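# sequence and computational prediction follow.
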Amino acid sequence: MTSNIDSPHRTTQPTHHFPHLGTPSFAMRFTSTPRGARLARRLSAVRLDAWGLPYGTETHEAVVLITAELTANAVRHGHVQGRDFHLLLRVVERPGPTARIEVTDTRGERVPPRPGKLPAAGLADDGRGLLLVEGLATRWGWYPRTQAPGKTVWAEYDMTVGGVD
């Protein structure tokens, strides 16, 4: 099980409240399996809808897709037998409302390239996940965990782009 989920770049909760958003946050550990990644995606979709970001909107679809790609990568590239991955989904101020997705796994030796340094996937059957994240997210990156092995891959989506004001 993953423990001591840490973030050297911890962000603050929104400084003011949005009537339809409040200061939402969702965090949970999932088994490092395809089923765990699917469950993380589904629960994120349900949470976003409950927060007033309904199914079918640009913001909802983009954040769910980013979450799906990051959790699938945690399972495929960050899997350590017997260890879970951790998902944190929340809204932060940047200065407008921004969805922040953080996925932490316990495999520190397999890290993604830095943003802007992704190789083209071409016609390969896989390798497009982070390209999708880079295309959808306002910004993304990763950092190593400081108190335990592993890494956190994060992405932010500016919700004003998707129509939330």
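The structure has been received and is ready for your questions.
# when you work out contacts or count neighbours from here on, use the C-alpha atoms and nothing else.
Will do.
# middle-most residue in this structure, spatially?
The centre of the chain sits closest to residue 101, judged by C-alpha atoms, centre = their mean, with a distance of 2.9 Å.
# one more to weigh against that first structure:
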Amino acid sequence: MNHATPHVGRPVSTVTHLLSSTRRGARLARLLAVTELRSRGASQDLTERAELVVAELAANAVLHGRVPGRCFRLTLVLDVLDPAAGRLRVEVSDARGDLHPVPRPADAAPDPLPTGGRGLTLVTALADHWDCVPHPPGGKTVRAVLTTSVDA
């Protein structure tokens, strides 16, 4: 599903993919995001950061948001007036509305042998901001906004 829609006075390009809640689906989300951003002329900086953010959010959707028989949704919303110096919103929706992501506190002592928990720390570092909102009928959407850095 690809379409351009108005967004607060600025045209945006919205691309949505429904993907299986599997490791393969998470990997495909990352590849689709990179392909889409490159084809739209997004900057290399924005594309590289988005690739990591999508990979982490999709992996979380598959690992923590999976409900058997339900897929997850990847949505990319890109400013089409100037994609090279633009703004991107990444949204990953899954079926587990009862389990919300919690970022690791900045002052938390690092675990010397962590088995996980770095994904949202990475998203926090790469995105301008992120949040989590309900996704009817019972899921959630994790949204991250990325903008091209001025010195990129």
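Done, it's in. None of the values given here were measured: they were computed from a predicted structure.
# with adjacent residues omitted, what lies nearest to the residue nearest to the centre of structure 1?
Among residues not flanking residue 101 of structure 1 along the chain, residue 89 sits closest, at 4.7 Å (C-alpha to C-alpha, 6 or more residues apart in numbering).
# aligned to the one you found, what sits in structure 2?
The alignment partner of residue 89 of structure 1 in structure 2, by TM-score structural alignment, is residue 76.
# contact partners of the helix or strand hosting its match?
Assigned by DSSP states H and E, residue 76 of structure 2 belongs to strand 72-79. Strand 72-79 of structure 2 is contacted from outside by 10-21, 29, 33, 58, 61-62, 66, 86-95, using C-alpha atoms under 8 Å, 6 or more residues apart in numbering.
# mean shift between whatever helix or strand comes next after that strand and structure 1?
Next along the chain after strand 72-79 of structure 2, taking DSSP H and E as the criterion, comes strand 87-94. For strand 87-94 of structure 2, the mean deviation from structure 1 after alignment is 0.5 Å (mean C-alpha distance after the TM-score superposition for structure 1).
# chain center to the strand holding residue 76 of structure 2, what's the gap?
Centre-to-centre, strand 72-79 of structure 2 and its host chain are 7 Å apart (C-alpha atoms, centre = their mean, to the nearest Å).
# longest helix of structure 1?
helix 58-77 (DSSP state H).
# okay, and that one goes to which residues in structure 2?
Against structure 2, helix 58-77 of structure 1 falls on residues 45-64 (TM-score structural alignment).
# now do stretch 115-134 of structure 2: distance to the chain's middle.
How far stretch 115-134 of structure 2 lies from its chain's middle: 9 Å, per C-alpha atoms, centre = their mean.
# which parts of that stretch are buried?
Neighbour-count burial for stretch 115-134 of structure 2 flags 119-120, 123-124, 126-127, 130, 132, 134 (criterion: 16 or more other C-alpha atoms under 10 Å).
# dump the residues you listed to a markdown table, plus secondary structure and distance to residue 105 of structure 2.
A markdown table is the format used below for the buried residues of stretch 115-134 of structure 2 (DSSP: H, G, I helix; E, B strand; the rest coil; distance: C-alpha to C-alpha, whole Å):
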| residue | secondary structure | distance to residue 105 of structure 2 |
| --- | --- | --- |
| 119 | helix | 13 |
| 120 | helix | 11 |
| 123 | helix | 13 |
| 124 | helix | 11 |
| 126 | helix | 16 |
| 127 | coil | 16 |
| 130 | strand | 15 |
| 132 | strand | 17 |
| 134 | strand | 23 |
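# in ChimeraX, select just the buried ones from the contacts of strand 72-79 of structure 2.
To isolate the buried members of these in ChimeraX, using 16+ other C-alpha under 10 Å:
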select :12,13,14,15,16,17,18,19,20,21,29,33,58,61,62,66,86,87,88,89,90,91,92,93,94,95
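# run a quick neighbour tally on the residue nearest to residue 101 of structure 1.
Residue 89 of structure 1 has 23 neighbours, counted by other C-alpha atoms under 10 Å.
# same thing with residue 72 of structure 2?
Residues near residue 72 of structure 2, counting by other C-alpha under 10 Å: 26.
# leaving out chain neighbours, which residue sits closest to it?
Using C-alpha to C-alpha, 6+ apart and skipping residues adjacent in sequence, the residue nearest residue 72 of structure 2 is residue 94, 4.7 Å away.
# if I look at residue 65 of structure 2, how far off is residue 126 of structure 2?
Counting by C-alpha to C-alpha, to the nearest Å, the separation of residue 65 of structure 2 from residue 126 of structure 2 is 22 Å.
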